[in-house]
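>>> Sequence first, predicted model second:
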Amino acid sequence: MLFKESVSIAIAALLSNKLRSILTMLGIIIGVGAVIVMISIGMGVRQNVTNSIASLGSNMLIVTPGSANKGGVRSAAGSNQSLKLDDAEAIQKRIKDIDYVAPTVNSSYQVVYGNQNWNTSVYGVTPDYMKIRSLTVASGSFITNADDNSRNRVAVIGSTVATNLFGTKNPVGSNIRIHNQPFKVIGVLESKGQSSMGSDQDDVVLVPLKTAQERLMGITYIRSINIQVTNTNDMDAVQEQVETLLRQRHHIRTGEDDDFNVRNLTSIMETMSSTTTMLTLFLGSIAAISLLVGGIGIMNIMMVSVTERTREIGIRKALGATFKDIMTQFLIESVVIGVAGGLLGVFFGVSISLLISHFSTFTTYITAAPIILSFTFSVGTGLFFGIYPAKKAARLDPIEALRYE
C-alpha cells in the first residue's frame, strides 16, 4: 500500500507543477526521440545500401577491364579493351561452383518511338543476365539464345523507358529506333526502383549481346563479365580461380599488373554494412547525449523540490517516516519523470521516423532494439540522477526541517 501511495503522491506532485514537470521531461523526450530517429535513419541507410548491392545479384563477382597504359600514360580504369567473349565462355566451361556467367556491353543512345525520344543506357546481354540480376519480365518475354546467335534486333525495355516513350500503351510488339536502327520491343521489365546511389535501375534497354557488339556498337570486346557463384563460402576461391584463368589467357607474366579487375560484391557488402553500422552507432551516441542533459535536468528539479518540501519532509519524519520511506518517495518521483519522458520520447521518435519515410523518398527502418534501449536508459537516467536529491531529503533533520520557512 505504501508503494501505491508513494506513486500517487509523486504523480500529484508533478501535476501540481505541470509546466515545470514538462520542461524537466523535455531533455528526456528529446533524447529518446533523437536516439530513435537517428538510429532509424542509420538503419535506413544500411538497408538501402544492402538492397542496392543485392539488386546487382547474389554471390556476385564482376570482372571489368583494367586501365590502358600507353607510352607510360595510364588512362582511366575500365578503359582497356582486354576482355573478350571467349573469356566469359572459358570461365563458364573451366571453373566449377558457378551458376551463371553473363558478359555485357553498354553505351548511351537516344531511343525513338514515333515523335517521342528518350536518352537511356543500352546494354547488350545474354539470357543469363536475367537470372543473375534477378530481373522479372512484367509483360512479353526476355532475350533468348536464338536471338543472340541470330543477331536479332529485339529489345527488352525498363519501365522508365516504357513510360516516357509509350505512356500507358503496352510497348510489346512495337518498333523503336536505337541509334537510328530499328528494334522490336519483345518485353518490359518489372520496376526495380532507384539504387542507393540514386540511379534509376528502370532506365535501361536490353538487347542481345552479339547484336549490340556487331550491329549497334561495332566492337569485338566486352565491358564486363558478371559471375554468380553457387555458394557464398566459395566466393574467394572462385575469384582466385577466375584471376588465374584470365592471367593465363591474357599471357600476363609474374610480376606484371593485371589488365582486368575482379570485384567481389559480397566483400563490398560486408564492408558497407560495417561502415553503416558504425555510422548508426555514431548517430545514436550523439543523440544519447541529450539523455544525459535530461538527467541533469531531473537532478536539478528534484533538488528544488526537496528545498520546497522541506517542512513536509520534517512533518513526515516526525510522524514516523523512515530514511527508506523518504528515499523511496523521491526516487519514485524521479523515475516517474523518466518513465513519462521516455514514453513521450518513444511516441515522438517513432512519429518523426514515420513522417520522414512518408514525406520523402528516403526510407527509415524502425526496430524494437533502439526503442527498448532508449526507454530503459531514460528510466535508468531518472533513477540515477534522483539518488542524490532523495538522499539529501532522507537525511534532513526533522527538527531543522520543521523550523524551515
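Done, it's in.

>>> from here on, contacts and neighbour counts on C-alpha atoms
OK.

>>> quick one: the helices in the stretch 301-405 of the chain?
With DSSP state H, counting those that start in this stretch, the ranges of helices along the stretch 301-405 of the chain come out as 310-318, 323-359, 368-394, 398-403.

>>> so which of those comes closest to I296?
Closest approach to I296 among these (CA to CA): helix 368-394, 6.7 Å.

>>> this is the comparison structure:
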Amino acid sequence: MPSVAVVWRHVVRAAGFATEAVWAYKLRSAFVVTAIGLGIAALTVIVTAIDGAERRTMEIMDMFGPDAAFILGGDIQSNALGKRTNTLSWSDVHALRQSLPGAYLVVPMRGQGNVTARAGNRNMVIPVVVGATEGYSDVWNWPLSEGRDFTEEDVARGAKIALVGDAVAEELFGDRSPVGQVIYLKDIPVLVVGKLAYRGFTGGGGNIDERVVLPLTTLTQRFNLDRQYFRALRVKFHEPEYMPTHVENLRSLLRHLHRLGPDDADDFSILTADEIIGFISMLKGGLVAFLGVTAAVAMVVGGFVLANLFYIGVTERTTEIGLRKALGATGWMLTMQFLMEAIILTTAGALLGMGLGMGLGQALTRLGILDIQFSGKVFCIALGSSALIGVIFGIRPARMAARMDPVSALRRDAGPAAS
C-alpha cells in the first residue's frame, strides 16, 4: 500500500496535469465555465435574497409595530377611476377611541405630496409631507436621533415646526445639524425641532427618509386641506398576539360606521405587519421559484456540457492516456486527473457566477425589491454545488479514461501505420 507521501505526490502531479489540460482546451473550458456560472449566479441570488428577505422582514416588523394597524381611506385593491379615498373622518376617530375593543391608541394622519423644500441655497422635492399628532416617534415606532417630538400644545396651536428625515437633513444641511434651522415648504417657514433616525427603507412612495412631518393642524391649515376627512389612521392594540381578532373587530366597526351593506366592498384598507410581511414573502417566493428553476436548468445544462465535452476529450486524448498508462499511471490516477479538471472548471464557473450574482443582487437592492447581503454561507454553497456538479458529471468520462487499454489507445492513434 503506498505511503501518504507517495499518494500526495500523485495528487499534486494529477492537479498539475489537470490545470495544463484546462488551459490547453480553452474553448471547451469557456463553454463549461459559462454554463456553470449562470446557474451559480441564480443560486447566489436565491441564497442572498432569502437571507435578506428574512432580515428585512424582522426590520419591517419592528418599524411597523407588531401591535399596530394602518387604515387607509379607499380600497387600495380596487383602483377604479373616481373611487373615493377620503372616507375616514373625525367621527371615525372618536368612535374607534370609545368603542373598539383592545385599542389603546387611535390617531389620524394625512399627507401632501411633492412639496418643494428650501433651506438657504439648497432645494429638494419632498415626496410626502406628513401631518401627524403629538408623540410621532412613539406612535409610529420611529425614534429621533436629535431634538424633540411634537407636544399636544404644538398640535393644538398649529405650530410651524417640523421633524425631518435623515435624507432631508443631509440634502438640505449637509453635515450640519438640522435642529434649530428653518426650512421653507412652498414658502411657508417652519422650524426644525427634531431629526428622525435613519431607516434606509424604500417603498412604493420612494425613500422613507425623504420625509418631513408637521403637526396635523399645521398641515391642514397651511395647505388648505379638508378639515373633516383625512387619509389614514394609526391604531395600536393591547395583546398583539390577538391581532387577527383585533383587525376583524376594527373592520366590522368601520363598516358599521360607514353604513356598508353585506354585499358592499370595504371603502377602506387595513394593513398590518403580517400583511406586509406576507406580501414580501410572496415576492420572495416568486423570485426563489423563478431563479431556482433557472439555477437548476443552467447547472444541469452546464453539467451535460461538461460531460459531453469530456467524452470528446477522452477520445481526442487517447495518445496522452495511452502513454501515461504505459508509463505506469494507474486507473485511479487518471480518474483523479479528469475529476480535478472538472472541479477546476466548475470552481471557475462558481467564481464567475458569484460575480454575476453580486451584480444582479446590487441591482435588486437599488430597486428596493430585496435587501441583498453576501456572507460566507453563499461562498461555501456556491463552491460546494459547483464541485458536486463537477464530480457527478465528470465521473463517467473519468472512469472511461481510466479503463482505457494503453496498447489499444496507442495503436488506435497510430492508425494504419501501426499495422
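Great, that's in hand. Treat the numbers as computed from the prediction; the structure is a model and nothing was measured.

>>> Distance to T266 of the first structure for the helices of the stretch 301-405 of the first structure - can I get that in TSV?
Shown next, in TSV, are the helices of the stretch 301-405 of the first structure (distance: least, CA to CA, whole Å):
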stretch	distance to T266 of the first structure
helix 310-318	65
helix 323-359	28
helix 368-394	26
helix 398-403	69
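
>>> hang on, D371 of the second structure packs against T57?
No. At 10.0 Å, D371 of the second structure does not count as touching T57 under the criterion of CA atoms under 8 Å.

>>> Starting from the helix or strand hosting L23 of the first structure, tell me the next helix or strand along the chain.
In this structure, L23 of the first structure is located in helix 18-54 according to DSSP states H and E. Going down the chain from helix 18-54 of the first structure, the next helix or strand is strand 60-65, by DSSP H and E.

>>> tell me how far that following strand is from the chain's mean position?
Counting by CA atoms, centre = their mean, to the nearest Å, strand 60-65 of the first structure is centred 24 Å from the centre of its parent chain.

>>> likewise stretch 149-159 of the first structure?
34 Å.

>>> so how far does that stretch reach from one end to the other?
Counting by CA to CA, to the nearest Å, you get 26 Å between the two ends of stretch 149-159 of the first structure.

>>> now do stretch 358-374 of the second structure
8 Å.

>>> Tell me which other helices or strands the longest strand anywhere in the second structure touches.
Using DSSP state E to define each element, the second structure has its longest strand at strand 103-119. Under the contact definition 3 or more CA pairs under 8 Å, 6 or more residues apart in numbering; DSSP states H and E, strand 103-119 of the second structure sits against helix 90-99, strand 122-132, helix 166-173, strand 182-185, strand 229-230, strand 232-237.

>>> possible to save the ones you listed as a markdown table with mean neighbour count?
Converted to a markdown table, these look like this (neighbours: other CA atoms under 10 Å):
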| stretch | mean neighbour count |
| --- | --- |
| helix 90-99 | 15 |
| strand 122-132 | 19 |
| helix 166-173 | 19 |
| strand 182-185 | 20 |
| strand 229-230 | 20 |
| strand 232-237 | 21 |
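
>>> any chance of these in CSV, with distance to G82 of the second structure too?
As requested, those are exported to CSV (distance: least, CA to CA, whole Å):
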stretch, distance to G82 of the second structure
helix 90-99, 22
strand 122-132, 22
helix 166-173, 33
strand 182-185, 29
strand 229-230, 17
strand 232-237, 18
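
>>> For L144 of the second structure, find the nearest of these.
Proximity to L144 of the second structure (CA to CA) singles out helix 166-173 among those, at 10.0 Å.

>>> Figure out how far that closest one is from the centre of its chain.
Distance, centroid of helix 166-173 of the second structure to centroid of chain: 25 Å (CA atoms, centre = their mean).

>>> That helix against the first structure, how far on average?
Aligned to the first structure and superposed, helix 166-173 of the second structure gives a mean residue distance of 3.8 Å (mean CA distance after the TM-score superposition for the first structure).

>>> Show me the contact partners of that helix.
Here helix 166-173 of the second structure makes contact (CA atoms under 8 Å, 6 or more residues apart in numbering) with 118-119, 122-124, 126, 177-178, 195-198, 209-212.

>>> you'd agree V378 of the second structure is up against T48?
Yes. At 7.0 Å, V378 of the second structure and T48 qualify as touching, with contact defined as CA under 8 Å.

>>> Those two - which one has more neighbours?
More crowded of V378 of the second structure and T48, by other CA atoms under 10 Å: T48, with 22 against 19.

>>> What does R249 of the first structure correspond to in the second structure?
Aligned by TM-score structural alignment, R249 of the first structure pairs with L257 of the second structure.
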